[in-house]
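Student: With the sequence up front, the predicted model follows.
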Amino acid sequence: MTVLILEPDGFPDAALDRLRARHQVLLGPDAPGAQDAETVFVRLAGAIDAAFHARHPRLRHIVSPTTGLNHIDLEHFAAVGVEVLSLRGRVDFLDHIHATAEHTLALVLALVRRLVPAAVDVAAGNWNRYPFKGRELHGKTVLLLGYGRIGRMVAPLYAAFGCRVQAIDIVPGRVPLELACDCDEVLARTDILSVHLPLDVTTTGFVDGAMLSRLPSRAIIVNTARGEVIDQEALLAALEAGRLAGAALDVLWHEPEPLDAGLRARAAALGDRLLLTAHIGGFTHESLEAVENFIVDVFIDATGR
């Protein structure tokens, strides 16, 4: 069949070779014949919805090396019989992918140690440490929202820095007794709210204005899950009012184009209290090679049947 790889940059050579041994492979959305693709490999660069389907009417498979699938209109493709293959639920494999957990700690450290403005200041020719006094992680209380794969990975990373780690989860009994807590009680003394919930109808806006209001003003939030888990307007308002110390977000609402003029202006006004990265948590050389080789094998197995 005809296989279209929408974002070929960095796609592993070994995975390409296995696909080319079985199918015609097209690279990039502008490749001749792309509109006739029966399978598309997608990352996160665009929405895969009914409009996309109209441009690729022969689709039979959508393949995404992700666990979150809010970039794909699952309801539409289920109704028309297009199979979606992803990493969702493939826990045995995903337990060996550490990129997002590491990025979570990188964001926290960058925020509390003010690394970005400090580096920019040196790049401008200055050598003055006094404007960039940071804070330590040691002794801070971390509340993990979500104790699935990423929550389980970040817990020992926070602990290695000397943090007191507690957790809650939407799945009863998932959090071990030594980390379980009463959310309302812990929120009042939380220094770092670390968000690792999957996105679905029950978790959209889970971190809302009421939850944010129970955090102390020294608290920071880090989110490497999905933007819609947090009420973004409530978060921005809390930051602007000084009710939170900072936020580090790898994900936002309305991806893949989340930065409208209003958000850009508000982010600029907040300065180094709001640290944003463009959904790069899982975007490492090692993780991309591993997940895309794996998902190619998943696709070959599925189509081989």
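Tutor: Arrived safely. Numbers count the residues shown, from 1 in each chain.
Student: Going by C-alpha atoms from here, please, whenever you check contacts or count neighbours.
Tutor: Fine.
Student: got the contact list for the closest residue to residue 82 other than its chain neighbours?
Tutor: In this structure, residue 82 finds its nearest non-sequential neighbour in residue 60, 4.8 Å apart by CA to CA, 6 or more residues apart in numbering. Residues near residue 60 by CA atoms under 8 Å, 6 or more residues apart in numbering: 38-39, 81-83.
Student: got it, and residue 3?
Tutor: Going by CA under 8 Å, 6+ apart, residue 3 touches 23-26, 37-41.
Student: ok, 7 Å please
Tutor: Contacts for residue 3 (CA atoms under 7 Å, 6 or more residues apart in numbering) come out as 23-26, 37-40.
Student: Presented hereafter is structure B, for comparison with structure A:
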Amino acid sequence: MSASRPRLVRSVRLPAAVEDRIREEFTAPPPPHTPLDTQALFQLAEETKAQVMLVTHHAAINAAAAARIPASVQLIATVSVGLDHLDVKAIRARGIAISNTPDVLTDCNADMAMLLLLTAARRAAEYTALVRKGWGRDLAMDEMLGMRVTGKTLGIIGMGRIGQAVARRARGFGMTVLYNNRRRLSSENEEGATWVEKLDDMLPRCQIVSLHLPGSDETDGIVDAAFLSRLPKGAIFVNAARGRLVNEDALIDALRSGQLAGAGLDVCRNEPHPDPRLLALPNLFMTPHVGSATVETRTEMGMLALDNATAQASGKPLLTPVEG
């Protein structure tokens, strides 16, 4: 790849500072007005002989699509930490490098998990709906009561970077934190949390549970009816990770029955078209997959993707390569 002005295409418009850098350092067409799907991105890369493709989940590349990546492409830089929209093995079999954007999303995603936790526990969706209808009456002392999170036990499933950051925040709310992970972390990375080897042993101890696992065939539907039944009645469920982790029929049943008092979701299975039954639930607080959606984080994500593109162009090692 030439070290001077690599040719680049992107599937989405990026924050202003990132777009400015693309104009200054890369040869690239204007940003798309709306996200490009896989075929549209491939066509643009073919027309421009792009060497780098910046992608997000809008332009997923499965094994069949990997066979159609234009021959000019040498790097696929995903502006995400997650890789479930990419068939890494198939792409790398083509001799194409892959990079992602870990670490820079950690704080914002942990903040989002805490937002979902608090809004679900304190019935924010119901309170907001009441106010938007005009409020109009005093609430009784025993009406629409939520859960105090201080002193409660939070179970974190998946204690990677984001799980650890959630544990740090939860300690600030006086919560007891348990975690389930494939292996126990070193004490300095546990953030004061206690490892529970078996998920079945952890769930009955948790008034609140938060998912922080990657989406994969192995974890697909890990949250099912059996999982939810092991939680104490009236628990709070949070998912700011991946929608495919959850059996939504089971989640809906648990929210309707009161097994769950509430849930906070930033993701769902059929994004961006949630199951209408979910949206009808008064005890669900949901956001549209925006865990990283701050100016600071989205800018850092884009800049890291461009740093990888620059490294590839210069013949240097990628900063955040994806091996597989």
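Tutor: Now that the structure is in, tell me what you want to look at. Please read all numbers here as calculations on a predicted model, not as lab measurements.
Student: which of the contacts of residue 3 of structure 1 line up with contacts in structure 2?
Tutor: Mapping those onto structure 2 (both residues aligned by TM-score structural alignment, their matches' CA atoms under 7 Å) leaves 23-25, 37-40 still in contact.
Student: can you give me the strands in structure 1?
Tutor: 2-5, 24-27, 39-41, 61-63, 83-85, 141-145, 164-168, 192-195, 220-223, 246-249, 274-276 (DSSP state E).
Student: Residue 237 of structure 1 -> structure 2?
Tutor: Here residue 237 of structure 1 is matched to residue 253 in structure 2, going by TM-score structural alignment.
Student: same thing with residue 301 of structure 1?
Tutor: Match for residue 301 of structure 1 (TM-score structural alignment): residue 311.
Student: From the contacts of residue 60 of structure 1, pick the one nearest residue 226 of structure 1.
Tutor: residue 83 (23.1 Å; CA to CA).
Student: what does that closest one align to in structure 2?
Tutor: Per TM-score structural alignment, residue 83 of structure 1 is aligned with residue 97.
Student: Whichever residue in structure 2 pairs up with the residue nearest to residue 82 of structure 1 and residue 138 of structure 2: what is the separation?
Tutor: Per TM-score structural alignment, the equivalent position to residue 60 of structure 1 in structure 2 is residue 74. From residue 74 of structure 2 across to residue 138 of structure 2, the span is 63 Å (CA to CA, to the nearest Å).
Student: same question, residue 286 of structure 2
Tutor: For residue 286 of structure 2, the distance to residue 138 of structure 2 - CA to CA - is 26 Å.
Student: who's more crowded, those two?
Tutor: Using other CA atoms under 10 Å as the criterion, residue 286 of structure 2 and residue 138 rank with residue 286 on top: 22 against 7.
Student: Excluding chain neighbours, what is closest to the aligned partner of the more buried one in structure 1?
Tutor: Counting by TM-score structural alignment, residue 286 of structure 2 lines up with residue 276 in structure 1. Counting by CA to CA, 6+ apart, residue 276 of structure 1 lies nearest to residue 249, which is 5.0 Å off, once chain neighbours are set aside.
Student: Would you mind finding the match for that neighbour in structure 2?
Tutor: Residue 249 of structure 1 maps onto residue 265 in structure 2, by TM-score structural alignment.
Student: Relative to residue 26 of structure 2, how far out is that match?
Tutor: Residue 265 of structure 2 sits 37 Å away from residue 26 of structure 2, going by CA to CA.
Student: more neighbours, these two?
Tutor: Taking neighbours as other CA under 10 Å, residue 265 of structure 2 and residue 26 compare with residue 265 leading, 24 against 18.
Student: The more buried one touches residue 243, doesn't it?
Tutor: No: with contacts counted by CA atoms under 7 Å, residue 265 of structure 2 stays clear of residue 243, the gap being 8.6 Å.
Student: mind listing what the counterpart of residue 239 of structure 2 in structure 1 touches?
Tutor: Following TM-score structural alignment, the counterpart assigned to residue 239 of structure 2 within structure 1 is residue 223. Counting by CA under 7 Å, 6+ apart, residue 223 of structure 1 makes contact with 194-196, 248-251.
Student: I'd like these laid out as JSON lines, including distance to residue 211 of structure 1.
Tutor: Formatted as JSON lines, the contacts of residue 223 of structure 1 follow (distance: CA to CA, whole Å):
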{"residue": "194", "distance to residue 211 of structure 1": "13"}
{"residue": "195", "distance to residue 211 of structure 1": "13"}
{"residue": "196", "distance to residue 211 of structure 1": "16"}
{"residue": "248", "distance to residue 211 of structure 1": "17"}
{"residue": "249", "distance to residue 211 of structure 1": "17"}
{"residue": "250", "distance to residue 211 of structure 1": "20"}
{"residue": "251", "distance to residue 211 of structure 1": "19"}
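Student: Distance from the chain centre to the longest helix along structure 2, please.
Tutor: Assignment by DSSP state H gives helix 295-313 as the longest helix of structure 2. Relative to its chain's centre, helix 295-313 of structure 2 lies at 18 Å (CA atoms, centre = their mean, to the nearest Å).
Student: Report the contact partners of the nearest residue to residue 241 of structure 2 once chain neighbours are set aside.
Tutor: Excluding its sequence neighbours, the residue lying closest to residue 241 of structure 2 (CA to CA, 6+ apart) is residue 212, at 5.3 Å. Contact partners of residue 212 of structure 2, counting by CA under 7 Å, 6+ apart, are 157-159, 162-163, 240-241.
Student: Please identify, among those residues, the one with the most neighbours.
Tutor: Most surrounded of these: other CA under 10 Å gives residue 240, at 29 neighbours.
Student: In contact with the residue nearest to that residue when sequence neighbours are not counted, which residues?
Tutor: Computed as CA to CA, 6+ apart, the closest residue to residue 240 of structure 2 that is not its neighbour in sequence is residue 266, at 4.9 Å. Contacts for residue 266 of structure 2 (CA under 7 Å, 6+ apart) come out as 239-240, 286-291.
Student: separation between the spatially most central residue of structure 2 and residue 124 of structure 2?
Tutor: Nearest to the geometric centre of structure 2 sits residue 241, at 4.2 Å (CA atoms, centre = their mean). Here residue 241 of structure 2 is placed at a distance of 21 Å from residue 124 of structure 2 (CA to CA).
Student: ok, average deviation of the longest helix of structure 2 from structure 1?
Tutor: With mean CA distance after the TM-score superposition for structure 1, helix 295-313 of structure 2 departs from structure 1 by a mean of 1.3 Å once superposed.
Student: what comes up buried for that helix?
Tutor: For helix 295-313 of structure 2, burial by neighbour count (16 or more other CA atoms under 10 Å) applies to 297-310, 312-313.
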